[in-house]
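Colleague: how does the following fold in three dimensions:
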Amino acid sequence: MGLQNSNRIQRRFKGYIAPEGEQARPITGFYEALDMLKKPLSQVQSLSHTSPEPPKEPPKTPKEETFAKARIIFGSTTALEERRQEIMKSSQNIAGVLVPPRPEEPDNCCMSGCVNCVWDMYRDEMEEWAEKHAQARAAMQAQRQEAKGTGSMVAGEATPSHVATSMDDDGGGSETNWDGGLDDTDKDKLFADIPVGIREFMKTEKKLKQAQKQAETAASA
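Modeller: From the prediction side, this is the model:
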């Protein structure tokens, strides 16, 4: 049977002269594979119709991998600086005091013990906001006394209404208690709505950082 097929192929192509550079009898199977091996790699790829692989990123050096891991664990200094710049841009000048916007509670804590934890940053930003808020209110009260007003003051365009009206709006206590600073009781009130576990965590982290800063100061002295 195979011999008969071979004879038919020979009769079919008998007398056919292929043009220069072409094959009179098609090469198939094993001989086709050999022919592809002899051709340059670029021609073989074009015949196979395979799409090129996407370019791969160059492998990172050990130093680059270390820095990448450090950014995840300890946070990026650049990111902290950018966050600080955004806060400064959003701050308002109230009675000569630059008051930052009130921070929002974080919802992206990874619970992996990062040095720059989002809850630590929230605590620092919240305390800074409260202190600047108190300083602005004290400055406005001083302006009222100097102007010998009736106890109320017309707010400027950039002054939030809750700053210009009453000092009791957000649980801050009476005006006599706002001398531009915050005691521990006032700071505890700031985080009254935070879960107890998170509050204690923030307190502990703050004490540890203060102790570390004192140790560094003593070592450099």
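Colleague: contacts and neighbour counts: CA atoms only from here.
Modeller: OK.
Colleague: quick one, longest helix in the protein?
Modeller: helix 118-147 (DSSP state H).
Colleague: distance between that helix and the chain's centre?
Modeller: Remark: helix 118-147 is offset 28 Å from the chain centroid, using C-alpha atoms, centre = their mean, to the nearest Å.
Colleague: likewise stretch 2-19?
Modeller: For stretch 2-19 - counting by C-alpha atoms, centre = their mean - the centre lies 71 Å from the chain centre.
Colleague: now do the strands in the chain.
Modeller: With DSSP state E as the criterion, the chain has strands at 92-94, 97-99.
Colleague: most tightly surrounded among these?
Modeller: Mean neighbour counts were compared across the strands of the chain using mean count of other C-alpha atoms under 10 Å; the top stretch is strand 97-99, at a mean of 19.
Colleague: list of residues touching it?
Modeller: Outside strand 97-99, the residues that touch it by C-alpha atoms under 8 Å, 6 or more residues apart in numbering are 91-93, 129, 132-133, 135-136, 139.
Colleague: can we see that at 7 Å?
Modeller: When contacts are defined by C-alpha atoms under 7 Å, 6 or more residues apart in numbering, strand 97-99 is touched by residues 91-93, 129, 132-133, 135-136.
Colleague: export the strands of the chain to a markdown table and append columns for distance to Thr159.
Modeller: What follows is the strands of the chain, written out as a markdown table (distance: least, C-alpha to C-alpha, whole Å):
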| stretch | distance to Thr159 |
| --- | --- |
| strand 92-94 | 6 |
| strand 97-99 | 10 |
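Colleague: please give me the structure for this one as well, since I'd like to look at both together:
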Amino acid sequence: MGLQNGNRIQRRFKGYIAPEGEQARPITGFYADMLKKPLSEVQPLSHTAPEPPKESPKTQKEETFAKARIIFGSTTALEERKQEIMKSSQNIAGVLVPPRPEEPDNCCMSGCVNCVWDMYRDEMEEWAEKSAQARAAMQAQRQEGKGTGSMVAGEASPSHVATSMDDDGGGSETNWDTGLDDADKDKLFDDIPVGIREFMRTEKKLKQAQKKAEAAAAA
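Modeller: The predicted structure follows:
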């Protein structure tokens, strides 16, 4: 019965010419449903990287702490800086000489308590002081017959330390001072702009006065 109906449908559409825009043999059943509901578009294999998560907005308290850290400095950061200097220091003739500090280029000019120029001044003075002590210790060892300054200091020692009175052609006794006076300390900063030098000098005096006041109050 089904075969006969199929033959009649075939004969019906055999000589039928559909109008323009229509189909001679209309699609029905499963295929019609397929056309009504096409497959979803295939996503490309390549994909873009996900956007980084946005930082959650800071609370008022967190913003206050962040601003205070910029102005007053961070104790943790200062301790880490000291540890880095200690790791880079060299033991020369029994004196631990820190590396020569570099001029800062990240001053924010906002009056921070722990200004980078203040730290630079302190580190430069300590470097010069320790270097002078190391040279004096090397001279003492040389006089005891342990070798010249270069021999005592070793190959890895900085050139400003590896100097003895023989090495520099019999230099003056002042080359072996164990300390630095104020004039010598000022010479360390000859290359620094005058404004910055005066700023560092003023800050140092203020800190010294503050320490004296604290010591007097504690006594």
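Colleague: how close are the two chains, by TM-score?
Modeller: Overlay of the two chains. TM-score (sequence alignment, normalised by the length of structure 2): 0.68; 218 aligned residues with a C-alpha RMSD of 9.6 Å.
Colleague: before we move on, the earlier item: which pair in the contacts of strand 97-99 of structure 1 spans the largest distance?
Modeller: Greatest spatial distance among those (C-alpha to C-alpha): Ser91 and Gln135, at 14.0 Å.
Colleague: pick out whichever of these two has more residues nearby.
Modeller: The neighbour count for Ser91 of structure 1 versus Gln135, taken as other C-alpha atoms under 10 Å, is higher for Gln135 (23 against 16).
Colleague: and the more buried one, what's its match in structure 2?
Modeller: Alignment note (sequence alignment): Gln135 of structure 1 maps to Gln133 of structure 2.
Colleague: look up how far Asp181 of structure 2 lies from its match.
Modeller: 13 Å (C-alpha to C-alpha, to the nearest Å).
Colleague: with Leu78 of structure 2 instead?
Modeller: Using C-alpha to C-alpha, Leu78 of structure 2 is found at 27 Å from Asp181 of structure 2.
Colleague: quick one: which of those two has more around it?
Modeller: Leu78 (13 against 9).
Colleague: contact partners for the aligned partner of that one in structure 1?
Modeller: Matched by sequence alignment, Leu78 of structure 2 corresponds to Leu80 in structure 1. Leu80 of structure 1 makes contact with no residue, according to C-alpha under 7 Å, 6+ apart.
Colleague: again, but for Ile71 of structure 2
Modeller: 112-113.
Colleague: so where do the helices sit in structure 1?
Modeller: 2-13, 30-38, 41-48, 62-74, 77-90, 118-147, 161-164, 184-190, 196-220.
Colleague: deepest in the core, which of those helices is it.
Modeller: The highest mean neighbour count among the helices of structure 1, using mean count of other C-alpha under 10 Å, belongs to helix 118-147: a mean of 19.
Colleague: next, the angle helix 196-220 makes with that one.
Modeller: 80 degrees (axes from the mean of the first three to the mean of the last three C-alpha atoms, to 10 degrees).
Colleague: check the mean deviation of helix 118-147 of structure 1 from structure 2.
Modeller: Helix 118-147 of structure 1 differs from its equivalent in structure 2 by a mean of 0.4 Å after superposition (mean C-alpha distance after the TM-score superposition for structure 1).
Colleague: please enumerate residues in contact with stretch 178-185 of structure 1?
Modeller: Against stretch 178-185 of structure 1 from outside (C-alpha under 7 Å, 6+ apart): 131, 134-135, 138.
Colleague: what range in structure 2 matches that stretch?
Modeller: Under sequence alignment, stretch 178-185 of structure 1 corresponds to residues 176-183 of structure 2.
Colleague: give me the distance from that stretch to the chain's centre.
Modeller: Taking mean C-alpha positions (C-alpha atoms, centre = their mean), stretch 176-183 of structure 2 and its chain are 34 Å apart.
Colleague: next one: stretch 34-42 of structure 2
Modeller: For stretch 34-42 of structure 2, the distance from its own C-alpha centre to the chain's C-alpha centre is 55 Å (C-alpha atoms, centre = their mean).
Colleague: so where in structure 1 does it end up aligned?
Modeller: Mapping stretch 34-42 of structure 2 onto structure 1 (sequence alignment) gives residues 36-44.
Colleague: pull up the distance across the matching stretch, start to finish.
Modeller: 6 Å.
Colleague: ok, stretch 186-200 of structure 1 next?
Modeller: End to end - C-alpha to C-alpha - stretch 186-200 of structure 1 spans 16 Å.
Colleague: show me what contacts Gln85 of structure 1?
Modeller: Applying C-alpha under 7 Å, 6+ apart, no residues contact Gln85 of structure 1.
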